[in-house]
Every structure is written in C-alpha cells, then in structure tokens.
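Undergrad: Predicted structure and sequence below. I'll ask about it afterward.
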Amino acid sequence: MSEIKKLYGIDTLYFFFESNENYDNLFLDILDQIEDIKGKFEKREIEYENNDISITIEDIHLNYLGKKEGFYWFKDLNEFFRIGFKDKYKNRGLNDIRVQLQGNGIYTLGISSLITLLKDMLKGYISDYIPVTRADINCFIQYDLSFISKDMFSTRKRKYSTINEIGDANSTQTIYVGKEPFKLRIYNKGLELKKSKKYELMNEYFLNNDLSLDKPLFNIEFQMNRTHLRAYEILTVEDLLHNAKNLFNQAMEDIRLIDTTSITDDTLKHNKYKAKTHSLWQEVKDEFNIVSFLQSSICLKRVKRKVSIYDENRFEFEYIALLRKAFINNLLIDSEYLSSLFTKAKESQNKTTSNKELKKRYIDIEVINPDNSKQHFRQLEDKTIIEPIKTISVSTLSDYDLLRYLEKVQLKQHESKRNKDIYEVALKEALKRDLVPNVSTKEVHDEHLV
C-alpha cells in the first residue's frame, strides 16, 4: 500500500420509490398545490415561471422545476435532492416516484440520511422496495493523473471501446471510456471545482478527509446505469450498497489502465490486452472501501432543518419570490416601504427583534384633530414622531369595505406619490370587481368627487 491518499464513495445515485395504493392522494394534492399557485398569478394577470411555484410535503418545502418525461420535478431548498412524481395511470411501465440525490446532499448529509429523510417524507405512500437506476461509484485520488492517455486503456469488450480524451499537448484533463449503460470518467476534480458553485462544500469535505484542493486531485468514476446493474442482479439501492466493492472491482477489470512498458510497441498496437495492469490501477482496485462513506449519516431531526450556505444568489432568488408574492396579493410595496425595511434590518443587527422588545422601542400616540378625526403616530426612542406605514391587502376586503376604503384613499391621493399609488391599487381592484364604471381614470376621479 502506497502513501497516495484515496477517498472512495458513490458520487451520484438515482432511484425510484415504489408507490402503494395511497399514492394517488399524494399526487392529486401535489397537483392541487400547483394549480392553486398558478391560479393566483392568472387571477392577477401576472406571468409566472416554474420557480414561482412551490409545494409542501410533510413540512418539506419543494420548488417546482417543470414537467419532463411525464414527471413533475421538484428540488428541495438546499438542493440535496430532486424528486419527480407522475400520474399512476399513465406510463404504467415506470414507477411513480423518481429521485436523484445531489452532490450537496451526498457530501453534506450522506446517502443513508437522505434516503431516511425521503422515506419519512413519503411515509404512507410508498413500499420498502427502492429500485436503483444509476450509480456513479468513484475514487478521489490525491495524485496527478494527467500523464494518462487514451492509448493506456485496454478493454476486450467492444461496447467499452469508445475512448475520448480532453486536454492539451502536455497533459490530459479528462478521459471518457465507454458509453451508457457503463462508462469510465477520469478527470481533474480540482480544475472542475474552480468553476463550480460546489467549491466550498467539496473543499470542506476533502479537508475533513485529509485531501487538499491545493494539490493535484483527480476523480476515477464509473457510471453504471440500470441495464448494466441488472446484469449483475443489482436491482435495488440495498443491493447496490451491499455489492459496491464487487461492482467497482469488476469495473476496474473490464476497463484497465495498462503499463505500456510491459509489452512491445507492436503488441501495444495490436494486442494491448496482454499488457500488465498499471500498478496504480491495481492499487486503487485493491484498496476500495466505502464503509466509512456509508456510515456518514446525520440525525433525521437535523436533516429537516435548513442547512445551507446563504449567498447573494440565494438572497436574490428569495427576495424576488417574496416581492412577487406580495404583488399577486395586492400588497402595496414601493421603494419607500422597502427602504424603511432595509433601515430596520440594519438597525436590528445589534438589537433583538422579538415582538416584546420591538414594542418597547416606541410609544403609541393618538392625536384628535379639530374635526374630531383621529390620527395615530409613534414616538421612537430618540423622541422622533412618525406615522406608521400601513399595508392593506385590498383583495381580502369585502365589496362594501373596498368601496369605503377607495373613498378614503381617494381623498388623500394628491398628498404624495405613495398615497397616489395606494389609490391606484384600490381602484384597480374595484374595477376588476365591476364596483365602479370601467372608464378612464380621470372620469372615475370626477365621478367620486360628485
């Protein structure tokens, strides 16, 4: 055994859940949730995209990705997995629930914890049978494999003979051997991660396992699809996990890295299968072990918590989604209001934001005007007096209350741009309900003044 560091695992795992007789209830509930959100957008005549739609299953929030091959696809907030659901009465040759575990989940929580999470989420709708459809069994190796060329591989099976090489005159960055349902990929993992959003995640994973992205790091990975796995009687995820070592060893035999110095040039050209297996290849094969990888698990209660790296992209996505939600519910949101929230958020960094403490930060003041009308203000800690910003969802008002509210805001519409916007929102809702004549805005103004 050399001192070359190696880290084995399963880099990708796709599988089905077998549904039971209750599954149709879940599927119909999913469709109802999708249509309910679409209906809100359509009612307000607002265009929507897939990422504006989300559903919840057993307190797990899933964002909609779209429909493909008959499946409605979703991903969780942390992008630990993707899951697809289809109509049980269509394409009956396929199972109804399809799952793709993502690298974020595999290298953060572990395969065992993710499967437990999903089984818990789908409890009551699935059986214990989990057919596997794809697995990528791999070895991360702290070694520079750029010396490898496509001429250094030997396989006696015609279907594995396709070999592609990506690199330059001095080094190889990526090699593909074979094609689906079984193929080998060898590539520079460090170079790949330089352009990946998963850099921080994988860097932490490697550091925890005594590997470093500051040194050459390559990935030796065998992709095995369903047809290939079935040839070895690997039908379920359980079969795969129990037989991962045998599958990997056989793959290393089927596609060998050879020692080109062990045979003559003529033999290398015509009968390279006679060459000896490269010592490094043999070493990777002999040392395969994923016991510690599979034991990587986490308590289900912790899995259910939101664990993610929050960055600008995530903030932008959530911020836009939140504003769109406000718009379709006719909440009055403008730059002045958002600016006030920004100020509050900045101030809250060094202060508690609990309801109890917030109430202590101002005093309610009621002012009675000469005409006996009342106004409400707040006196802040620095003695500044402000008028509270009010947001009213006009879509929730009854017809009578909406008309009264419209009359009230119409009288103040000329006082400021904000008041003008408030009036326009209320007027739009009234027009939709046919509560006021559908004429020009100016004519509606005049009619209300009569």
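TA: Perfect, I can see it now.
Undergrad: rest of the way, CA atoms for contacts and neighbours
TA: Fine.
Undergrad: After the longest helix belonging to the chain, which helix or strand is next?
TA: Looking across the chain with DSSP state H, the single longest helix is helix 23-43. Scanning forward in sequence from helix 23-43 by DSSP states H and E, the next helix or strand is strand 54-57.
Undergrad: Any buried residues in that next one, and which?
TA: Residues 54-55 are the ones in strand 54-57 that count as buried (16 or more other Cα atoms under 10 Å).
Undergrad: Run through who's touching it.
TA: Contacts to strand 54-57, defined as Cα atoms under 8 Å, 6 or more residues apart in numbering, come from residues 30, 33-34, 37, 61-64, 121-122.
Undergrad: do that again at 10 Å, thanks
TA: For strand 54-57, contacts defined as Cα atoms under 10 Å, 6 or more residues apart in numbering pick out 26, 29-34, 37, 61-65, 74-76, 121-122.
Undergrad: this is the other structure I want to compare:
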Amino acid sequence: PAAPAEPAVTTPPSLADIATPTPTPGPGQPTGTPTASPTDASDQAWLSIQDLYPLFTNLDCSDPAQRTGGVVDDPAKPLVTCSQDGLAKYVLGPAEIEGTDLNSAIATQASNDQGFATGGWVVRLNFDAAGADAFQALTTRISTLTAPQNQFAAVLDGLVVTAPSVDQTFTNDVDITGNFTRESAEALAQQLQFGALPISFTVQTEDQVSATLGTEQLQRGLLAGVVGLVLVVAYSLLQYRALGLVTVGSLVLAAALNYGVLLLLSWLQGFRLSLAGVAGLIVAIGVTADSFILFFERVRDEIRDGRALSTAVEAGWHRARRTILISDAVSLLSAVVLYVLAVGNVRGFAFTLGITTLVDVAIVMLFTHPLVALLARTKFFGSGHKWSGFDPEHLGSVVARHALHHGAHRPTVAERRAQERAKAHSGAGDGTAAGPRDSHDSEDDA
C-alpha cells in the first residue's frame, strides 16, 4: 500500500503581520517620472508616468474606506484622488496655487452685471498678490482647453472639494457658481477658508490612563462637594447659632430637589452627571448659601434698628427679595449663555448650574422665608434668646443700647400698667382726688 501523504504544513501569521494590517488602497501619487519633460501642470506628459495608470485603475471612489482623506500630498507631483462624495475620480497635475495664497472664501448671493441679486448663491474667492497672478496665469491657459482639462481642483486632505470649469481669464474676486443652496455654499466656503490655514499637528506627549480615572475623579468631585457643604453648615451654626439650622434644612431640601430633578432627567432624557456637572453643583452650594445669608443679615439689620422680630422678618425679606432675585437671574443668565455658546463639558457645568439656580429661588421663596416667619412667632426666637441668632443685645440694637445706658431693661406692657396703678394709689394716699376706676382697670387687676 502507498504511504499516506504528509499533511500540509501551514505557517501561522507572525505577530508583526497581525499588528500591521494590509493598507487600504486610496488616493496616492506616482513615484516615477514622465518620459518627456512637461511644460506646465496641464501637460499630458504627466500621464506617461509608469505607475500612474495602476493607481488610477485600482482607486475605487465608491468605497468609503478609500475616501477617508488625511493624505499629505507633494504639491510638485500629480495626484490621483476622488471627490469627497465619491462621484468622480481625478488625475490632477502638480499644484500651482497653495492654500496660503487664498485670503478669503465667503458664501454670498449671486448678482448680475448691474449689481442686483439674482437669488442664487456663489462662493467668492479672494487671493493675495502672488495668488492672484498665479490664478490669472492658470485661467488664461486652461480656459482654451477642452473638458475636462479646462477644470481646476481645490484639494483638502487629499480629496477634491470642488472642481469648477473655466471659460475665461480671472484675476481676483473669483465666483464659483453652481446649483448652490445657502447651506452648501457656506459649507464649501468654510472648507476652502479653513483648509487654507497653514496648520499641522505633531504629537509632543502621550499619556495612557486607566479606565478607572473617570470614576476616581468623579468621587473626588463629590467629596469636594461634601467638604464644601460641611464648611457652609459649620459657618452658619457658628455665625447664626440656632438660626443656622434653617440653613441646614434649606440646603438638605435643595440637595433633595436637585437630586430628584437629575434623576428625572436621567430617566426621561438619558442625562448623565459628569465631573463638570459636579462642579456646577458645588458652585450652587455657595449660590444658595449666599441667598440665606443675605436674608438673615437684612433681618438682623431691622432688629438693630429696634424692630420686633416678626416685623423685622417681613421688612428684611422685602429688602432682600429683590437682591436675591437679581443675583439668581445673573447666575441663570450666565448658565444659559455658557450652555448655548460652549461645547463639551462646559455645557454640563452650565446645565447643572442653571438647574440649581432655579431650585435656589424655589427654596428661598417657598421654604426659607415662610419657615423664618413661623419661627419668629415662637417664644425662643421671638423673645430674642441669646442662642437664637436674633438676640437684640448681641446684635447691638438701638433699643437694647438705650436700656443698657440707663441701667434698666425695656418695660413690657404689663409692667407699664402696674407702674401706672402704683402711681394712682400713691396719689390717693396723699389726699388727691381720684375718680372711679373703669371696668378696663378692674379687668387688669383681676
């Protein structure tokens, strides 16, 4: 019997082959030289380069992978490339005008010879002195050629942006015409304008970070918010004593409302809290505390002027309300402007700042002010206890200073009536006439 055949030996691909995939064909430039010396960029002699035809044949402009751009071409050599939409394939001669020779490219409405708008849109090019001379020479030469040699192409990232035909000589202020809409004309103008900027990018440094960096930074941001909240609470209790508990309650309620709003937005709109959003929440702690401090200090000012606490609360709120609303309006306007004009993480900061500002207005109006008004009716706060934060003597009330100056306290209504009855009894004992006591005095004695 015949010996069994040896199994075929297959060589597995090397690691270098796996790490370096086969490059995808695309726009490129030939490396050879023409058989005859071309006289200009439109000379057919450029087509005699040996490897130019294979480049043109293998280029499939219908394949998006071959139209990714990013080609850095040599302006002194021909270029085989596609249009950006993949509908046309070109063999272009060497570049005759650099993008740096273009001063501006703007989208404007087309006009006739009399200067009246015709309703269409054009892209107007303006060159510097060197670019204008080169463009005049180019259009003078190709305007007499047949299609497609009478076209010039604007190339960006190795792909043709536009390739208009020329039928006359131009010097400067050239209008590219076509079936443009306003949007398409502006898009082409921006590509030509910003593509003319001499910008290049070189990697200077590269850092690789772990996937847990975002989680770590978010945790640190939340920790910073907790530290800021603790400091605000500590300051409020130290400065306003028992009144500081109102600040604590307001901040807790504001935090709950903000959390609820963010959860609702996450459920309805897919909102995700970023590190910039956490920064907006931290800033909101200061905005909210500022509203409380402004209100409390206005009430204290009224107490210093000698008002009773219940009256001081309403008078202080009347003075503080407008300032609080103006401050929050400025903060909200800043958030809106940032959200509209900014991009990326800055919009997350502006979004949370706007939400917390609206919550601050609601808390101050519907919780803080009514709560302080209710506390003013209690004995602890209404009597001006030294730990209430509304102690007239501690605040330097004009009434308290007057009483201390005379070594006495301000008499109550009952004490003043008792003093009046004592004077009346003293007058009767001295033989002075005294009329009958009315029923009101009898009720007071009783």
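TA: Arrived safely. What you are looking at is a predicted structure, and each value in this text was computed from that prediction instead of being measured.
Undergrad: Drop the TM-score for these two in here.
TA: The TM-score (TM-score structural alignment, normalised by the length of the second structure) is 0.18; 128 aligned residues with a Cα RMSD of 6.9 Å.
Undergrad: just to revisit the earlier point, please identify the buried residues of the longest helix of the first structure?
TA: Those buried within helix 23-43 of the first structure under the rule 16+ other Cα under 10 Å are 23-24, 27, 30, 33-34, 37-38, 41.
Undergrad: Rebuild the residues you listed as JSON lines, extending it with distance to Leu114 of the first structure.
TA: Listed next are the buried residues of helix 23-43 of the first structure as JSON lines, based on distance: Cα to Cα, whole Å:
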{"residue": "Tyr23", "distance to Leu114 of the first structure": "20"}
{"residue": "Asp24", "distance to Leu114 of the first structure": "24"}
{"residue": "Phe27", "distance to Leu114 of the first structure": "21"}
{"residue": "Ile30", "distance to Leu114 of the first structure": "21"}
{"residue": "Gln33", "distance to Leu114 of the first structure": "24"}
{"residue": "Ile34", "distance to Leu114 of the first structure": "25"}
{"residue": "Ile37", "distance to Leu114 of the first structure": "28"}
{"residue": "Lys38", "distance to Leu114 of the first structure": "30"}
{"residue": "Phe41", "distance to Leu114 of the first structure": "33"}
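Undergrad: All the strands of the second structure, in order from the start?
TA: Ranges of strands within the second structure are 79-82, 89-92, 102-111, 117-127, 154-156, 159-162, 174-176, based on DSSP state E.
Undergrad: which stretches of the stretch 251-400 of the first structure form strands?
TA: 256-257, 362-368, 374-380, 385-386 (DSSP state E, counting those that start in this stretch).
Undergrad: Deepest in the core, which of those is it.
TA: strand 256-257 (a mean of 22; mean count of other Cα atoms under 10 Å).
Undergrad: which secondary structure elements does that one contact?
TA: The contact analysis (3 or more Cα pairs under 10 Å, 6 or more residues apart in numbering; DSSP states H and E) places strand 256-257 of the first structure against strand 153-154, helix 279-286.
Undergrad: Determine the set of other helices and strands touching the longest one.
TA: Other elements packing on helix 279-286 of the first structure under the criterion 3+ Cα pairs under 10 Å, 6+ apart are strand 6-17, strand 132-141, helix 244-254, strand 256-257.
Undergrad: Next, the angle from that helix to strand 132-141.
TA: Orientation check (axes from the mean of the first three to the mean of the last three Cα atoms, to 10 degrees): helix 279-286 of the first structure against strand 132-141 gives 130 degrees.
Undergrad: could you check the distance from Leu338 of the second structure over to Ala129 of the second structure?
TA: The gap separating Leu338 of the second structure from Ala129 of the second structure is 41 Å, by Cα to Cα, to the nearest Å.
Undergrad: Between these two, point out the one with more neighbours.
TA: Higher neighbour count among Leu338 of the second structure and Ala129: Leu338, with 18 against 14, using other Cα atoms under 10 Å.
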